[in-house]
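> Show me the folded form of this:
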Amino acid sequence: MVIKLDNVGLIRDGKWILDSIDWQVKRGEHWAIVGLNGSGKSALLHLLSAFHFPARGEVEVLGRKFGRDVLGDELRQDIGLVSQTLQDRFFNEDSAYQIVLSGGLASIGLYETPTDEMREKAKSLLKVMGAFEYANRSFYTLSQGERQRVMIARALMNDPKLLILDEPTNGLDFIAKEALLDRVEAISTLTEAPTILYVTHHIDEILPTFSHVLLLKEGSVYKKGERCDILNESLLSQFFDLQVELTFQNDRPYIRKK
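Model prediction:
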């Protein structure tokens, strides 16, 4: 079991921002987590990464039970997290290659000498992400889409068992968005691929590789299950409180207002 949440609740500033969360993720599954702004998506990610601990319920991530087995830093070594908050912590002068290398050292910036094996792995991951051509460019010169590719390559440096992508297409134009989604799909087919949690508020980003979907609304699980059971007009209309029309192209869902 990769993730097991049992009746989990999280309080911030006297308010339940997550409430009664029951959810399991098994090995071999990839999940899309869908919710509008304020639904609790970020709080859930912080909980899974041991930045927050629950006020109620039991949390188990990668075989570690919170409150007994969990030291945050140790758990996060097995989790690759890509978020805007993390990206903002990097020095703009660092090159894309240096930033990917830093993932192997679990540091913000390079303060140790990487091994030859780490250097080769960083180059390989840059190629997987289609980012090798700008490996030596400074991070600040890269477009948002290019930066996201670099950050995902960095997250893969330590062979994480769980890869969390927090709204990775935010701020991207259509071409950059589709290019990044292609890379996410490619990661899911890698040998020994990590379990992927892909967080979004866009239904069309639920790629065919995502076997399951969790709908999060107002801090609670609205519905969860296999994508074929979640992606239907009736359920999505209720979830969004809006009558929507659902269509599929190349096994990807698209919705519009009826």
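
> Only C-alpha atoms from now on, for both contacts and neighbour counts.
OK.

> Where does the spatially most central residue of the chain fall, secondary structure wise?
Residue closest to the average C-alpha location in the chain (C-alpha atoms, centre = their mean): Leu165, at 1.8 Å. Using DSSP states H and E, Leu165 maps to strand 162-166.

> Show the subsequent helix or strand relative to that strand.
Going down the chain from strand 162-166, the next helix or strand is helix 174-188, by DSSP H and E.

> The next helix or strand after that next one: which residues count as buried?
Following helix 174-188 in sequence order, the next helix or strand is strand 195-200 (DSSP H and E). Of all the residues in strand 195-200, those buried under the rule 16 or more other C-alpha atoms under 10 Å are Thr195, Ile196, Leu197, Tyr198, Val199, Thr200.

> show me what contacts Pro114?
The contact partners of Pro114, by C-alpha atoms under 8 Å, 6 or more residues apart in numbering, come to Leu101, Leu105.

> Following up with a second sequence; could you model it the same way so I can compare the two?
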Amino acid sequence: MASVLQLSDVSVVRDGNPILTSVNWTVEGDERWVILGPNGAGKTTMLQVAAALIHPSSGTARILSDTLGSVDVFDLRPRIGFASTAMARRIPGQERVLDVVLTAAYSVVGRWNESYEDIDVRRAQRVLAEWKLGHLEDRRFGDLSDGEQKRVQIARAVMTDPELLLLDEPAASLDLGAREELLQLLSGYASAPGAPAIVMVTHHVEEIPLGFDRALLLANGAITAAGPIGEVITSEKLSETFGRPLQVTEDEGRFSARAALS
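The predicted structure is shown next:
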């Protein structure tokens, strides 16, 4: 299957500070990746490059066969689904849930004077139902729980049938029940026929959904390990990446980690 993302020797520098350094990474169209690493490792910056929201300072980023710097990003971005806390902050709290999802068709946040066809409305309603949100379509986004808001963001991200889905800490701040409900939905979506390539950033191995088959570890802006998830999510490699002894266990495809006992 053709690759949907290729980062070749990509570096990102901000105010003279290196955020990413010489990153080489390829995502194929049928892969589900999880990215882990300490705070400040460059995980969100990686997603921003992949989402065509920022350009590398050096190196080449090819997204859906187009090269950043030689493509109109406004044509490229609608083909990429992106959900993040930063995106959620841009959504007006009074916006109706149905409109939060519907406006993805125009890649805008906040409904204004756009005109939508019935097929767009039906598509948004179907996506909300798939993410167990159909009963909330007339609620205000700002009145939802954290878990509901996270699911609305993902529903918005998949509204346009993206070729690449990027999720930045979708389970962050959720309680145990809401987290497990979201992970179950993500697992089902990831295994569905026709689902796009998925890249998800998280801080916790416990938040890796079943069905994700690849992992990338990032520290100080550089990749420390990448490949099949069972070969990457190990005590040795996580300890190296996070700079402290960690013990990783796996049970029926779900991972957990704790400080290694001395």
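
> follow-up on the earlier one: OK, contacts around the residue nearest to the centre of structure 1?
Residues near Leu165 of structure 1 by C-alpha under 8 Å, 6+ apart: Leu81, Val82, Ser83, Ile196, Leu197, Tyr198, Val199.

> quick one: the strand holding Leu165 of structure 1 to structure 2 mean distance?
With mean C-alpha distance after the TM-score superposition for structure 1, strand 162-166 of structure 1 departs from structure 2 by a mean of 0.5 Å once superposed.

> Run the chain-centre distance for that strand.
Remark: strand 162-166 of structure 1 is offset 2 Å from the chain centroid, using C-alpha atoms, centre = their mean, to the nearest Å.

> okay, that strand sits on what stretch of structure 2?
On structure 2, the counterpart of strand 162-166 of structure 1 by TM-score structural alignment is residues 164-168.

> one step back: Thr247 of structure 1 versus the residue nearest to the centre of structure 1, what's the distance?
For Leu165 of structure 1, the distance to Thr247 of structure 1 equals 25 Å [C-alpha to C-alpha, to the nearest Å].

> Mean per-residue distance, the strand or helix carrying Glu250 of structure 2 versus structure 1.
Assigned by DSSP H and E, Glu250 of structure 2 falls within strand 246-251. If you overlay the two and look at strand 246-251 of structure 2, the average distance to its match in structure 1 is 1.7 Å (mean C-alpha distance after the TM-score superposition for structure 1).

> following that strand, which helix or strand comes up?
Going down the chain from strand 246-251 of structure 2, the next helix or strand is strand 254-259, by DSSP H and E.

> average distance between that following strand and structure 1?
Counting by mean C-alpha distance after the TM-score superposition for structure 1, strand 254-259 of structure 2 comes out at 0.7 Å.

> Which stretch of structure 1 lines up against that strand?
Using TM-score structural alignment, strand 254-259 of structure 2 pairs with 252-257 in structure 1.

> Sort out which residues of the matching stretch are buried, please.
Buried residues in stretch 252-257 of structure 1 (16+ other C-alpha under 10 Å): Pro253, Tyr254, Ile255.

> How about stretch 167-182 of structure 2?
Buried residues in stretch 167-182 of structure 2, counting neighbours by 16+ other C-alpha under 10 Å, are found at Leu167, Asp168, Glu169, Pro170, Ala171, Ala172, Leu174, Ala178, Arg179, Glu180, Glu181, Leu182.

> which residue lines up with Ala105 of structure 2 in structure 1?
Per TM-score structural alignment, Ala105 of structure 2 is aligned with Gly104.

> Have a look at how far, on average, the helix or strand harbouring that match is from structure 2.
Following DSSP H and E, one finds Gly104 of structure 1 within helix 96-105. Its matched residues in structure 2 lie on average 1.2 Å from helix 96-105 of structure 1 after superposition (mean C-alpha distance after the TM-score superposition for structure 1).

> Can you give me the distance of Leu181 of structure 1 to Ser20 of structure 1?
Counting by C-alpha to C-alpha, the gap from Leu181 of structure 1 to Ser20 of structure 1 is 31 Å.
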